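[1] just need the structure, nothing else, for what follows:
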Amino acid sequence: MSETKTALVTGANKGIGYEIAAGLGALGYRVGVGARDAARLETAVEKLRAAGVEAFGVPLDVTDDRSVADAAGTLDRLDILVNNAGISGPMGPGWEQDPTALDLDVVRTVVETNVIGVIRVTNAMLPLLRRSASPRIVNVSSSVASLTRQADPAIAIGPIMAAYSPSKSFLNAVTVHYARQFAGTDILINAVCPGLVATDFTGFLGRTPQEGAAVAIRYATLPDGGPTGTFAEDGGVVPW
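    Okay, here's the model as predicted:
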C-alpha cells in the first residue's frame, strides 16, 4: 500500500487557506496546517480532524528564517506545497493604497510576506518536494496582479492597491522563473487567483472561501504532464 501523500498549506488557519487544506484533506491527503498564531492553528487542526481530515499543525511564520527551517525539519515527506499566506498592508479610504503617499515600510512588509516569504518557504521545502513522485507547488496570487487588466481602464478591476497588487505581480514573475528552473522535472508550479472571496481580508465581500479554494486545489492535484508556469482562475488563464 502506498503512503498517504502530504500537503502543506501556509496561512491555513482560516479563510481560503483553511478551505484549501479541507479540500485536499477530503481528497485523502495528509495536510499540514501552516500558521503563525498557535491558538488559531490548534483550533483549525481540531476542526479539520473533526471533519475527518488527517491534519497536523505546522507552526510557521513565512517571514522568519528559523521558523521556516524548523517547519521543514518537522516534515518527513511533502508532495504539495500551497503558498497561501499573504497580507494586503494597511488600506486608506476606499480600500485604496495611493502610490503617491505610500509608506515605504508598508511596501517592504507586504513584499516580505507575499514574495520573499514564498521564496523562503519554497526553497526550504524543495529537498522534500524533490523526493516526491509528483511534486506540485501552487502560489496563491490575485487577478489584481495582472498588468494587462490593471493597465486597461476599460477592464481595470478593484481599487488602486499600490503595495498589494505589485507584490502579487512580483510573485507571478517569481513563479515563472521557478517554472523555468524546474523545466524538464516532475515539479509543476503555477499561480492561481481565487477571486473575490468573503474573508476578513476583503471585509467579507465576495463568494465563499470554498469556492475560492477550488482553483488552488485543482492545480495542487494536477496530473503528471500538466501545465506549469501559468496564472489561472476558475474561468481559465489570466493574462499576465
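[2] C-alpha from now on. contacts and neighbour counts both.
    OK.
[3] pull the longest helix from this structure.
    Assignment by DSSP state H gives helix 164-181 as the longest helix of the chain.
[4] list the contacts for the closest residue to Trp240 other than its chain neighbours?
    Residue nearest to Trp240 in three dimensions, not counting chain neighbours: Ser146, with 4.8 Å by C-alpha to C-alpha, 6 or more residues apart in numbering. By C-alpha atoms under 8 Å, 6 or more residues apart in numbering, Ser146 lies in contact with Ser169, Val238, Pro239, Trp240.
[5] same question, Val121
    So Val121 contacts Val62, Val68, Asn83 (C-alpha under 8 Å, 6+ apart).
[6] 7 Å - rerun?
    Val62, Val68 (C-alpha atoms under 7 Å, 6 or more residues apart in numbering).
[7] distance of the residue most central in space within the chain relative to Val33?
    The centroid of the chain falls nearest to Asn84 when counting by C-alpha atoms, centre = their mean (2.2 Å). Distance from Asn84 to Val33, counting by C-alpha to C-alpha, to the nearest Å: 11 Å.
[8] elements contacting the longest helix of the chain?
    Secondary-structure packing of helix 164-181 (3 or more C-alpha pairs under 7 Å, 6 or more residues apart in numbering; DSSP states H and E): helix 104-111, strand 188-192.
[9] in that helix, what counts as buried?
    Neighbour-count burial for helix 164-181, counted by 16 or more other C-alpha atoms under 10 Å, picks out 164-176, 178-179.
[10] ok, Arg149 touching Ile155?
    Yes - using C-alpha atoms under 7 Å, Arg149 makes contact with Ile155 at a distance of 5.8 Å.
[11] please say which of those two ends up with more neighbours.
    Neighbours were counted for Arg149 and for Ile155 using other C-alpha atoms under 10 Å; Arg149 has more, 17 against 10.
[12] another sequence for comparison is provided below:
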Amino acid sequence: MSNTDKVALVTGATRGIGRETVRQLAEAGVHTILAGRNRDKAVEAALELQAKGLPVEAVALDVTDPASIAAAAKEIEQRHGKLDILVNNAGILVDDPAKGVSGQSLQTWRTTFDTNLFGLVETTQAFLPLLRKSEAGRIVNVSSLLGSISEHQNPASFIYEFKGVPAYNVSKSAVNAWTVHLAHELKDTGIKVNTIHPGYVQTDMNKSGDQQNGELSVPEGARTSVQLALIGNDGPTGGYFYFDQVLPW
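    Alright, predicted model coming up:
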C-alpha cells in the first residue's frame, strides 16, 4: 500500500508537534487530515500547508466533546470511507508544579485525564471502524517518557526528580497501558498500535514565561510519530518508542 493511497488523521494539530506531524506525513504523500478544536484555526493551518502543495484538509475535533468526535468520524467516513492512520496527539499539561504531587486539585486531575486519556480512548473507539477498513491500520498514541513508571523509579534517569506534574505523568502512564491492551486486542488484525515519546521538544508546553525550554526542534519532535505511523507490516505493535529506541514501561 503506497503512502499516496493512505488517509491519516492527527488530533491536536493546529500547532506544535501535531501540526508538524501533519506536514511530515503529507510530505511523505499521505492525505492528512488536520484536526483541531477550533474549526477556523484548523482550516487556517490546513490552507497554509495546502499552499505549499501538500495534501492536507481540516476537520473540527475536540477530544473532550463526544458530539464533536462523532461528527468528525461521520465527516471523515463520508469523505474517505476509511482511515489508515490515527495519531492521537492532542494533550494538555495543567499541573501547578509548586503544589507537588499531593497538592494538585482533583479538578486538575479530571481536566488532564479528560483530554489525555478519556478523550484519546473515545477518539480511538470512534475511528476504529474506519481503521478496520484499512489494509494496514496504524494507531500512534503520543505519550511521554514522563509516563514511564520504571524511569520514575530509576535514580539514574533524568526524570527521577520530575514529579511536579503528577496528573500529566500519570495520564501518560495510563495511555501506555491502554496502548498495550488495545494492541493485544488487535494483534490478529492488520492494525498496529504503538505509543511514543516525542522527546523534550521546544513547544509552547515547554515554555517557562518567555524562556523556551527543550532539547529538540519541533520537526525532530514529530519524527517518532511519523516513523511509527508509516511502519510496514513487519513493524512492531504494542511498543513504546523514542526514535528507534524501545523505552521501559
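[13] just the buried subset of the contacts of Ser146 of the first structure, please.
    Ser169, Val238, Trp240.
[14] what's near enough to touch the last one?
    Counting by C-alpha under 7 Å, 6+ apart, Trp240 of the first structure makes contact with Ser146, Leu147, Thr148.
[15] and for the second one?
    Contacts of Val238 of the first structure were listed using C-alpha under 7 Å, 6+ apart, and they are Phe231, Ala232.
[16] redo that, cut-off 10 Å
    Going by C-alpha atoms under 10 Å, 6 or more residues apart in numbering, Val238 of the first structure touches Ser142, Ser143, Ala145, Ser146, Thr148, Arg149, Ala191, Val192, Cys193, Thr230, Phe231, Ala232.
[17] alignment lookup: it to the second structure.
    Per TM-score structural alignment, the equivalent position to Val238 of the first structure in the second structure is Leu247.
[18] go on, the first one?
    Matched by TM-score structural alignment, Ser169 of the first structure corresponds to Ser173 in the second structure.
[19] same check on Tyr178 of the first structure?
    Using TM-score structural alignment, Tyr178 of the first structure sits opposite Leu182 in the second structure.
[20] for that match, which residues are in contact?
    Residues near Leu182 of the second structure by C-alpha under 10 Å, 6+ apart: Val121, Thr124, Ile139, Ile191, Lys192, Val193, Asn194, Thr237, Gly238.
[21] turn those residues into CSV, including distance to Leu228 of the second structure.
    Formatted as CSV, the contacts of Leu182 of the second structure follow (distance: C-alpha to C-alpha, whole Å):
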residue, distance to Leu228 of the second structure
Val121, 19
Thr124, 16
Ile139, 8
Ile191, 12
Lys192, 9
Val193, 9
Asn194, 7
Thr237, 9
Gly238, 11
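[22] of all the residues you listed, which two lie farthest apart?
    Val121 and Thr237 (17.2 Å; C-alpha to C-alpha).
[23] more neighbours, these two?
    Using other C-alpha under 10 Å, the more surrounded residue of Val121 of the second structure and Thr237 is Thr237, with 24 against 19.
[24] quick one: contacts for that one?
    138-140, 179-180, 182-184, 186-187, 191-195, 228, 231 are the contacts of Thr237 of the second structure under C-alpha under 10 Å, 6+ apart.
[25] please list only the buried members of these.
    Using 16+ other C-alpha under 10 Å, the buried members of the contacts of Thr237 of the second structure are 138-140, 179-180, 182-183, 191-195, 228.
[26] between the residues you listed, which is closest to Thr4 of the second structure?
    Nearest to Thr4 of the second structure out of those is Arg138 (C-alpha to C-alpha; 15.2 Å).
[27] counterpart of the closest one in the first structure?
    Using TM-score structural alignment, the equivalent of Arg138 of the second structure in the first structure is Arg136.
[28] which stretches of the first structure form helices?
    15-26, 38-50, 65-74, 104-111, 117-129, 147-151, 164-181, 209-220.
[29] in TSV, list the ones you listed along with distance to Phe201 of the first structure.
    TSV is the format used below for these (distance: least, C-alpha to C-alpha, whole Å):
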stretch	distance to Phe201 of the first structure
helix 15-26	9
helix 38-50	16
helix 65-74	23
helix 104-111	14
helix 117-129	18
helix 147-151	20
helix 164-181	12
helix 209-220	11
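[30] deepest of these, which one?
    helix 15-26 (a mean of 25; mean count of other C-alpha atoms under 10 Å).
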